[in-house]
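In: dropping a prediction and its sequence here:
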Amino acid sequence: MAILLDHETRIIVQGMTGWAGTHHTIQMIEYGTKVVGGVRPGKGGRSHLDLPMFDSVADAKAATGANASIVFVPPANAAAAMLEAIEAELPLIVTVTERVPALDMVRVREALRGSRTRLVGANSQGVLAPGICKLGVMATGSERPGTVGIVSRSASLTSEVVAQVTAAGLGQSTTVGVGGDAVHGMMMRECLELFLADPGTEGIVLIGEIGGAEEQEVADYVTSAKPSKAIAALIVGMHAPRERRMGHAGALTLGDVGDAKAKVAALEKAGVRVAPSAHLVGATIADALSN
């Protein structure tokens, strides 16, 4: 089984007519994803990539039965696109857009409270259920259906870990990029809980980095819940300078907050196996599963 996605996931693309939206919509369709339409105000009634275009998410949902959206809208208007999808009560939104203004994302998170929507991102590479559905911009080719769930803050490291997990003969149930911006929707702990509840997931890999306290929140949860499934982790940025952003908008250590060594210590104390290097993640989760 997979989390978040299945064979019945029907997707609309917000911002489909731009270069990024067009390119990645083609990639998703070629993967076998059910893309059913696009949303771009002022282009309703037209078609793009032989798919119907709509002026609003509500119109697209009513006409197509869509139950998920992916957002390719530029940062200045990305929050409005997410809020529109939340108001339309779409169950799932993935936002690829990077560096959405933090105050805009605070408004989006407030709108999510009590809503029927789960948001992945912003600054997410998306969600991939191998052989079932690709809702994102991740590279494909090394993924295989399997039993390891992956939750990550880094797109490039996700691709590396997917290849290692496949090489270990395990495959993936689902990979989820929670997003690299400081303020985003689904947190690592929430994703971990979904994997723990999924009967098709036997092991879980967490890919973290400097900045924020999500990994410590995961460690606290693992300590209290004592899950029976194998959990491995990779934390990058051990030698990153403080108070300097490293790639992602959320990858920033301020004072004692977001330190990589503190994250590793918290996870190891909780019983999570932490890979000593990025090239050993596959071996680490395989060892955790075998023991």
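Out: Everything's here; your move.

In: from now on I want contacts and neighbour counts done on CA atoms only, so please keep to that.
Out: OK.

In: give me the contacts around the helix or strand encompassing A163.
Out: A163 is part of helix 155-167 when elements are defined by DSSP states H and E. By C-alpha atoms under 8 Å, 6 or more residues apart in numbering, the residues outside helix 155-167 that reach it are 124-125, 138-139, 142-144, 148, 150, 152, 171-172, 175, 177, 207, 278-279, 281-283, 285-286.

In: mark which of the residues you listed are buried, thanks.
Out: When neighbours are counted using 16 or more other C-alpha atoms under 10 Å, these contain these buried positions: 124-125, 138, 142-144, 148, 150, 152, 171-172, 175, 177, 207, 278, 281-283, 285-286.

In: inside strands: which ones of those?
Out: Here DSSP state E is the test, and those give 148, 150, 152, 172, 175, 177, 207 as lying in strands.

In: what residues of the helix holding A163 count as buried?
Out: Result for helix 155-167 [16+ other C-alpha under 10 Å]: buried residues 155, 157-159, 161-166.

In: separation between G45 and T25?
Out: 19 Å (C-alpha to C-alpha, to the nearest Å).

In: higher neighbour count, those two?
Out: Shown here are G45 and T25; by other C-alpha atoms under 10 Å, T25 has more neighbours (26 against 9).

In: quick check, that one in contact with G15.
Out: No. Using C-alpha atoms under 8 Å, T25 makes no contact with G15, being 10.2 Å away.

In: comparison target below:
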Amino acid sequence: MSILVDASTRVICQGITGKAGTFHTDQCLLYGTQFVGGVTPGRGGTTWRGPQSGRELPVFNTVAEAVRKTGATASMVFVPPAGAADAILEAADAGIRVIVAITEGIPVLDMARAKRWLASNTPHVRLIGPNCPGIITPGQCKIGIMPGYIHTPCAPGQAGVGVISRSGTLTYEAVFQLSRLGLPQSTCVGIGGDPIPGTTQVELLEMFEKDEGTSAILLIGEIGGDAEERAAAYAARHVTKPLAAFIAGQTAPPGRRMGHAGAIISGGSGGAAGKIAALRQAGFEVAATPAEMGAAVQKALSRRQHSA
């Protein structure tokens, strides 16, 4: 099993005719994702062709038309920052259920307005991102920019590790370690590093806890905000599965943004030490360095087995 996407997910790309949209749609097709079309206003009625896969997909002027003619249920957004929030809202209004916004640099005010609109008008829609690597259920569906070959799918009837991450590159490193250790993944979700994520760590913890195909959860956080503290508080009350975590930015100087728009320590909050303490108190096995993320999952699983 998995969360949010699987082999039956029908995907379109908003911005499919752009350079990034073309490349990553093609990579997702090569992985096996069921892409059914794309959207570029003004290019409707044309045909897109994957440079490596050779696959051809219809291009539509609007998401509503794409949904009507292809039955799409998910969208990958590669629209430039100035129009990306509108693209997200267009997808939600057209009936798309899972929106994966890869775009980096969307104005914070645009995302604040978009998230409020989504909550009020389409609460059933799940937005992943923005500024994220995407989501993958290994062997079934990849929507985004992550390298597919490092992921290990679960065998039939086997449960895997669910991954939640604010960092794209640390997602890849964690998955590589898990695969090297023989630990398959159920679903990996990069929520992005912006201050206003479409989906929170708490929401994903809830989904993975309910998923029978997830045996353990790895949470990769970073400095800035209080998302990890809130995730720890939720996990302590509601999550029964083995938990592991890593917090990036432990050596970052206070008051300076480190890469991600959300990774900033201010007003005495958002520091790594407080997040690590909260996670440990909630029962997470916390890795001291990025190189130990896979080992932390192993320890969490072993600890649960010994206590059973």
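Out: Sure, I can see it. Fair warning: this is a prediction, and the values are worked out from it, not measured in the lab.

In: fetch the TM-score of the aligned pair.
Out: Laid over one another, the chains give 0.98 as their TM-score (TM-score structural alignment, normalised by the length of the first structure), with 290 aligned residues with a C-alpha RMSD of 0.9 Å.

In: skipping its backbone neighbours, what lies nearest T70 of the second structure in space?
Out: Spatial nearest neighbour of T70 of the second structure, excluding adjacent residues (C-alpha to C-alpha, 6 or more residues apart in numbering): V36 at 6.2 Å.

In: look up which helix or strand that neighbour falls in, please.
Out: strand 34-39.

In: give me the mean deviation of that strand from the first structure.
Out: Once fitted to the first structure, strand 34-39 of the second structure is off its aligned match by 0.6 Å on average (mean C-alpha distance after the TM-score superposition for the first structure).

In: any idea which helix or strand comes after that strand?
Out: strand 47-49.

In: how about the strands of the second structure, start to end?
Out: 10-14, 34-39, 47-49, 56-60, 74-77, 98-101, 126-128, 134-137, 141-144, 160-165, 185-190, 214-222, 243-248, 285-286.

In: the shortest one against the first structure, how far on average?
Out: Per the superposition on the first structure, strand 285-286 of the second structure and its aligned residues are separated by 0.8 Å on average (mean C-alpha distance after the TM-score superposition for the first structure).

In: quick one: that strand aligns where in the first structure?
Out: Under TM-score structural alignment, the counterpart of strand 285-286 of the second structure in the first structure spans residues 273-274.

In: how far away is the aligned partner of C188 of the second structure in the first structure from K61 of the first structure?
Out: Under the alignment defined by TM-score structural alignment, C188 of the second structure corresponds to T175 in the first structure. Going from T175 of the first structure to K61 of the first structure by C-alpha to C-alpha gives 26 Å.

In: Y31 of the first structure maps to what in the second structure?
Out: By TM-score structural alignment, Y31 of the first structure lines up with Y31.

In: tell me the contacts of the residue of the first structure most remote from its centre?
Out: What lies farthest from the middle of the first structure is G45; by C-alpha atoms, centre = their mean that is 31.3 Å. By C-alpha under 8 Å, 6+ apart, the contact list for G45 of the first structure reads 52-54.

In: ok, V13 of the first structure next?
Out: V13 of the first structure touches 21, 25, 35, 37-39, 69-72, counting by C-alpha under 8 Å, 6+ apart.

In: thinking again about what came up before, let me have the strands of the second structure in a markdown table, extended by distance to R303 of the second structure.
Out: Output for these, formatted as a markdown table (distance: least, C-alpha to C-alpha, whole Å):
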| stretch | distance to R303 of the second structure |
| --- | --- |
| strand 10-14 | 39 |
| strand 34-39 | 39 |
| strand 47-49 | 50 |
| strand 56-60 | 48 |
| strand 74-77 | 37 |
| strand 98-101 | 35 |
| strand 126-128 | 31 |
| strand 134-137 | 26 |
| strand 141-144 | 31 |
| strand 160-165 | 15 |
| strand 185-190 | 19 |
| strand 214-222 | 12 |
| strand 243-248 | 10 |
| strand 285-286 | 9 |
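
In: with that, I have no additional questions.
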